[in-house]
Structures are given as structure tokens and as C-alpha cells.
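Colleague: Sequence first, then the predicted structure:
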Amino acid sequence: MPTRKHLQSVARNMAASFISRNNSLEGYWAIGKLCNFAEAQQTDKLIIDLLKGANGEISPPTEEFALPIHVYRRKLAAQLHGLGIPLEWAPRLVLTLLFNLQHGVENDSHYAQGQPYLCLCELTDDRGTSYRSRMGGYCRPHSQWNESRSGG
């Protein structure tokens, strides 16, 4: 029988998947593209409210990341379904990305090019309890000249 305590592992899995090298946008690492967008917007912070409205929301606003937001909405639904957790138990999931940090984070990836970044995932249940996960590593803004494009 699933309990709301399982939502902690859902938050951790969503953060891990989001920062993964497998999170690709047009064949490039999505975190690098998000870092590039943040730099262009002259901010070090992006907030993705995955379940807000019909299509989620990113701040500062843009339509460029509508597809990965949609993909992660589906991933969340699939994860909850796989655990037997009703969708109503997880009405809010916010991913906050902080770029250009002064120091690395405790769970740095082995990829140490660029500046430290942090991904904070906060999943709030239907009772108002928050389940948080934080993961990060190093990234640099996307550049098609410095990256290889994957097939996905």
C-alpha cells in the first residue's frame, strides 16, 4: 500500500532525472540549454512549476522549454502510477535551477566543466507537506560549437 512518504523518493528521482545527461532537448543536454537561457535573461535562477496550468510554467517565461516540461509532467505521472500513488496526492512540483554558484555541491557529478549549479525539487502533497531533493553538478551554457549533438 503506497503512502505519502513515497513522495520523497519521487522528488529525488525527478531531480536526478532532470539533471541527467539523458535529459536532452534537440539533441543537447537540457541543463546546458537552460543555463544558456538563464544567461540570456541575465538571471542565475529559473523556476519550473511543472504542474501549473495546463502546460506547466517556467519563470522567466518562454515557450522554448514546453516540450521538456511536457515530458517531465508525463514522467511524474508515470512514476506516481508505478508506485500506485494517486495523481491527486501530488498537485505541485517545482524545480528551481540555480546557476553560477560560488561553490560546488556535495553530490557533484564527475563532469566538472563550467560553473556549479544546483537543482532543487520540491514536491508538495495534497495535505501541504513538502518533499525536497537537491542535486547538482557543473555546467556551462549550451554552445553547439562545443557540444556533440545526440540522436535524441
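Modeller: Nice, I can see it. Numbering: from 1, shown residues only.
Colleague: C-alpha only now, for contacts and for neighbours.
Modeller: Fine.
Colleague: list the contacts for the spatially most central residue of the chain?
Modeller: By Cα atoms, centre = their mean, the mean C-alpha position of the chain lies nearest to Phe18, the distance being 4.0 Å. Applying Cα atoms under 8 Å, 6 or more residues apart in numbering, we find Phe18 in contact with no residue.
Colleague: Could you name the specific helix or strand carrying it?
Modeller: Element membership for Phe18, per DSSP states H and E: helix 6-19.
Colleague: Can you tell me how far the residue nearest to the centre of the chain is from Leu76?
Modeller: 11 Å (Cα to Cα, to the nearest Å).
Colleague: intersection of neighbour lists for these two?
Modeller: Contacts common to Phe18 and Leu76, judged by Cα under 8 Å, 6+ apart, are absent.
Colleague: Tell me where the chain has strands.
Modeller: Counting by DSSP state E, one finds strands in the chain at the ranges 24-25, 28-29, 45-49, 57-59, 92-98, 115-124, 130-139.
Colleague: In a markdown table, list these along with mean neighbour count and distance to Val71.
Modeller: As requested, those are exported to a markdown table (neighbours: other Cα atoms under 10 Å; distance: least, Cα to Cα, whole Å):
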| stretch | mean neighbour count | distance to Val71 |
| --- | --- | --- |
| strand 24-25 | 20 | 11 |
| strand 28-29 | 22 | 14 |
| strand 45-49 | 20 | 13 |
| strand 57-59 | 18 | 13 |
| strand 92-98 | 21 | 14 |
| strand 115-124 | 23 | 16 |
| strand 130-139 | 20 | 20 |
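Colleague: Output those in JSON lines, with distance to Asn146 appended to each entry.
Modeller: Formatted as JSON lines, the strands of the chain follow (distance: least, Cα to Cα, whole Å):
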{"stretch": "strand 24-25", "distance to Asn146": "16"}
{"stretch": "strand 28-29", "distance to Asn146": "11"}
{"stretch": "strand 45-49", "distance to Asn146": "23"}
{"stretch": "strand 57-59", "distance to Asn146": "26"}
{"stretch": "strand 92-98", "distance to Asn146": "22"}
{"stretch": "strand 115-124", "distance to Asn146": "15"}
{"stretch": "strand 130-139", "distance to Asn146": "12"}
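Colleague: Presented hereafter is structure B, for comparison with structure A:
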Amino acid sequence: MPRVKVLKGVAHNLGSSFISLMNYTADDYSMGHILRFARESECSTLTIDLLHGTGNPAGLLQDPISDLPSRYLGMFHRLVESAGSDRSLIQTATLTLTYDLLSSQPSPIPSEPQSAYTCDVSIVDKRGKDYAARFDGWWFVERAEHNRLVTASNMKGSLERKPRSWRWPWIVLAVVLALGIGFVVWVFVLAHTFKNGI
């Protein structure tokens, strides 16, 4: 018989996954993408409907995380089933992520401050009982730093290669000349030795 008490664990496991380092999309963690979009739009709260795979506002779910609600819809269904419960027992299920855009603290990346967040997962069964889990902490955007490091690395590599590029023809020419001179000297010595021997 399907159980409902296990939904508390489902809420906790799903929230843990959402804020974990395993939730990575393209060039940053999904949490970092959402924070970046939140700062750009000044919209601080994302809500995902786990029963229907939709999310609002759309401004916080731009590429490359536009499919985040559908991904967590699938995960939610798998967690419910593996826990021994059933979706028919669930009335609503939501994940709500809120960033405090007015508070910040330094992060390991000097130019990328951290913002406080809360992540709430709520699963309400058909009887109206709410199985909830809350997570909180601090997050910062790592994508910008990654791009800066890649750009800096490319520029450095380009600058390092350019001064050396003109050397190769001269090095090859020097090697050829050295071999040629060595060959001429060898032939001269061989001829002189052969002449004296005769």
C-alpha cells in the first residue's frame, strides 16, 4: 500500500539535490545561473511546480536552465516511486528558491559577492498535510570568473606564442647550415686522409 509519511524524506532529498554541486548546467551550477538571472531582473524568487514541470518567473529560467523544471519533475516522480508512495496521493508539490538580493558577503572570488538563499520544498498530500524541508545558505556566481580565466589563459597563450613564432625558420636554417658545414668538413678531412694514405 502506498505510503505518505515517506514524503518528508522525498522533500528533503529533492531539496538536497537542487542545492548540491551535482546540479550543474553548462558552465555553472544551476543555483549560480538562477542567482545571475535574479540580479539582472531584480526578481528574487523562483517557484517550480513539481507535479507539472513548470516554473515561474520565466526570467529566472532562461537558457541554459530552461529545462530545469522538467528535469526535476522527472526526479520528483522517481523519488516518490522509489520511496514507496504514489503521485495520486499528492495534492501539490513545489520547490521555492529565494535569494536575498539586498544582503551579501565576500566569496572566494573577490568580484563575485555571495547572496543568502532559502530553498523550500513543500509536498501536500490529499488530506492537506504538508511535508516540508527547508535549506539555507550562501551562493555566488562562478560562471563569470570561469570565463575570465579562460579569456586570460587564451590571451596569455597567444602573447607567449607570438614572440617565438619567428624563431622557427631561423632555427631550421641554422641547423641546416651546421649540418652542411659539418658535411663539408668531413669530406675534406676524409679526402686529406685518403690522399696521405696513398
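Modeller: Arrived safely. Everything numeric here is computed off the predicted structure, so don't read it as measured data.
Colleague: Please state their TM-score.
Modeller: For these two chains in superposition, a TM-score of 0.77 is obtained (TM-score structural alignment, normalised by the length of structure 1); 139 aligned residues with a Cα RMSD of 2.7 Å.
Colleague: that older thread, and the strands of structure 1: which comes nearest His6 of structure 1?
Modeller: Of all these, strand 130-139 sits nearest to His6 of structure 1, with 9.5 Å by Cα to Cα.
Colleague: Quick check: closest non-adjacent residue to Lys126 of structure 2.
Modeller: Excluding the flanking residues, the one nearest Lys126 of structure 2 by Cα to Cα, 6 or more residues apart in numbering is Gln91, at 5.1 Å.
Colleague: do the same with Phe37 of structure 1
Modeller: Pro141 (8.0 Å).
Colleague: Tally up the residues packed near Val80 of structure 2, please.
Modeller: By the measure other Cα atoms under 10 Å, the count of residues near Val80 of structure 2 is 21.
Colleague: Hmm, it is touching Arg87, no?
Modeller: Yes - using Cα atoms under 8 Å, Val80 of structure 2 makes contact with Arg87 at a distance of 7.0 Å.
Colleague: which one's the longest helix in structure 1?
Modeller: Of all segments of type helix in structure 1, defined using DSSP state H, the longest is helix 66-83.
Colleague: Quick one: residues in contact with that helix.
Modeller: Applying Cα under 8 Å, 6+ apart, the set of residues contacting helix 66-83 of structure 1 is Pro2, Val10, Met14, Leu25, Ile48, Leu50, Leu51, Asn55, Gly56, Pro86, Leu87.
Colleague: ok, longest helix in structure 2?
Modeller: Taking DSSP H as the criterion, structure 2 has its longest helix at helix 167-197.
Colleague: in that helix, what counts as buried?
Modeller: Within helix 167-197 of structure 2, not a single residue qualifies as buried, counting by 16 or more other Cα atoms under 10 Å.
Colleague: Show me how far that helix is from its chain's centre.
Modeller: 58 Å (Cα atoms, centre = their mean, to the nearest Å).
Colleague: re earlier: average separation of the longest helix of structure 1 from the aligned part of structure 2, please.
Modeller: Comparison of helix 66-83 of structure 1 with structure 2 after fitting gives an average deviation of 1.3 Å (mean Cα distance after the TM-score superposition for structure 1).
Colleague: so that helix matches what in structure 2?
Modeller: Mapping helix 66-83 of structure 1 onto structure 2 (TM-score structural alignment) gives residues 66-83.
Colleague: buried residues in that stretch?
Modeller: Quick answer for stretch 66-83 of structure 2 (16+ other Cα under 10 Å): Leu68, Pro69, Ser70, Tyr72, Leu73, Phe76, His77, Leu79, Val80, Ala83.
Colleague: any idea how far the residue nearest to Val6 of structure 2 when sequence neighbours are not counted is from Asp136 of structure 2?
Modeller: Distance criterion Cα to Cα, 6+ apart; nearest residue to Val6 of structure 2, sequence neighbours excluded, is Ala83 at 6.2 Å. For Ala83 of structure 2, the distance to Asp136 of structure 2 equals 25 Å [Cα to Cα].
Colleague: likewise Val187 of structure 2?
Modeller: Between Val187 of structure 2 and Asp136 of structure 2 the distance is 83 Å, computed by Cα to Cα.
Colleague: I'd like to know how many residues surround Leu50 of structure 1.
Modeller: 24.
Colleague: Leu93 is in contact with that one, correct?
Modeller: Yes - the criterion here is Cα under 8 Å, and Leu50 of structure 1 meets it with Leu93 at 5.6 Å.
Colleague: Leu102 of structure 2 sits in which helix or strand?
Modeller: strand 90-105.
Colleague: could you say what helices and strands that strand packs with?
Modeller: Secondary-structure packing of strand 90-105 of structure 2 (3 or more Cα pairs under 8 Å, 6 or more residues apart in numbering; DSSP states H and E): helix 30-41, strand 45-49, strand 114-125.
Colleague: what does the residue nearest to Phe37 of structure 1 align to in structure 2?
Modeller: Checking TM-score structural alignment: Pro141 of structure 1 goes with Val141.
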